[in-house]
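In: Predicted model and sequence follow; I will ask about them next.
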Amino acid sequence: MEFLPLVGIVLLFWLFIIRPQSRRQKELRSMQSSLSVEDEVMLTSGVYATVREVEDDHVLVEIAEGVVIKVARGAVGNKIHQYADEDEGDLDPENDEPGAEGTGPEEKS
């Protein structure tokens, strides 16, 4: 009976700490193994890149136009999801005009 609180603490520790961490690690390994060419990724260092070639233990990523580097597959932190219905050029025309709110420094009377 005196070990019951200790067993409860260990169970809670496993439930709230160990289990979620192992699930995240499994999802990360799955994502890293499913990388393909043209995927947009963020490296663990925070650098955004595009996958250009996938090898067994490393990937070649393009970090700028014409700049391709070789990184370990484990250096890929996550995939950046881009959806087909997102257009970067689809801006609100009201905010494109000079002097519109939120476009920068303005003279105020």
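Out: That came through fine. Numbers count the residues shown, from 1 in each chain.
In: Please make it C-alpha for all contacts and neighbour counts, starting now.
Out: Fine.
In: Tell me where the protein has helices.
Out: Taking DSSP state H as the criterion, the chain contains helices spanning 4-13, 19-33, 93-96.
In: Identify the residues contacting the residue positioned nearest the centre of the chain.
Out: Computing the C-alpha centroid of the chain and ranking residues by C-alpha atoms, centre = their mean puts Asn78 first, at 3.5 Å. Applying C-alpha atoms under 8 Å, 6 or more residues apart in numbering, we find Asn78 in contact with 28, 31-32, 41-44.
In: and here's the other structure:
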Amino acid sequence: MDIIRAILPIILFIGLFWFILIRPQQKRQKQVTEMQNNLQKGDEIITIGGLHATVHALDEGTIVLEVNEGQKLTYDRSSIREKKG
């Protein structure tokens, strides 16, 4: 019985920590991954580094972005932070 009283606060702390910090982060990561997988040509995006561009072409793990008229850059899909609009 004394062992349960000693371990219970630790278990409660771990559970609270999971619900407050870990679970919301996992949900956010799932949303970002889903957005990255659903990108299409013509979508306006923002990269992790803050580059604003338009999707020009897509491949399995990479994405070609058009920055200015005619300037194209190749990035990993995982470097896309958000889709504008």
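Out: That came through, no problem. Given the structure is predicted, the values throughout are model-derived calculations rather than measurements.
In: So after superposing, what's the score?
Out: The TM-score (TM-score structural alignment, normalised by the length of the second structure) is 0.93; 81 aligned residues with a C-alpha RMSD of 0.6 Å.
In: Residue in the second structure paired with the residue nearest to the centre of the first structure?
Out: With TM-score structural alignment defining the correspondence, Asn78 of the first structure maps onto Glu82 in the second structure.
In: Please report the distance of that match from Thr47 of the second structure.
Out: Counting by C-alpha to C-alpha, to the nearest Å, the separation of Glu82 of the second structure from Thr47 of the second structure is 7 Å.
In: Can you tell me the residue that sits opposite Lys26 of the first structure in the second structure?
Out: Matched by TM-score structural alignment, Lys26 of the first structure corresponds to Lys30 in the second structure.
In: Tell me how many other residues crowd that match.
Out: Lys30 of the second structure is surrounded by 12 other residues when neighbours are defined as other C-alpha atoms under 10 Å.
In: who's in contact with it?
Out: Counted by C-alpha under 8 Å, 6+ apart, Lys30 of the second structure has zero contacts.
In: how about the strands of the first structure, start to end?
Out: Per DSSP state E, the first structure has strands spanning 40-43, 48-54, 58-64, 67-72, 76-79. These are given in chain order.
In: Just tell me the aligned range of the first one in the second structure.
Out: Alignment of strand 40-43 of the first structure against the second structure: residues 44-47, by TM-score structural alignment.
In: Centre of the chain to that stretch, how far?
Out: The chain centroid and the centroid of stretch 44-47 of the second structure are separated by 13 Å under C-alpha atoms, centre = their mean, to the nearest Å.
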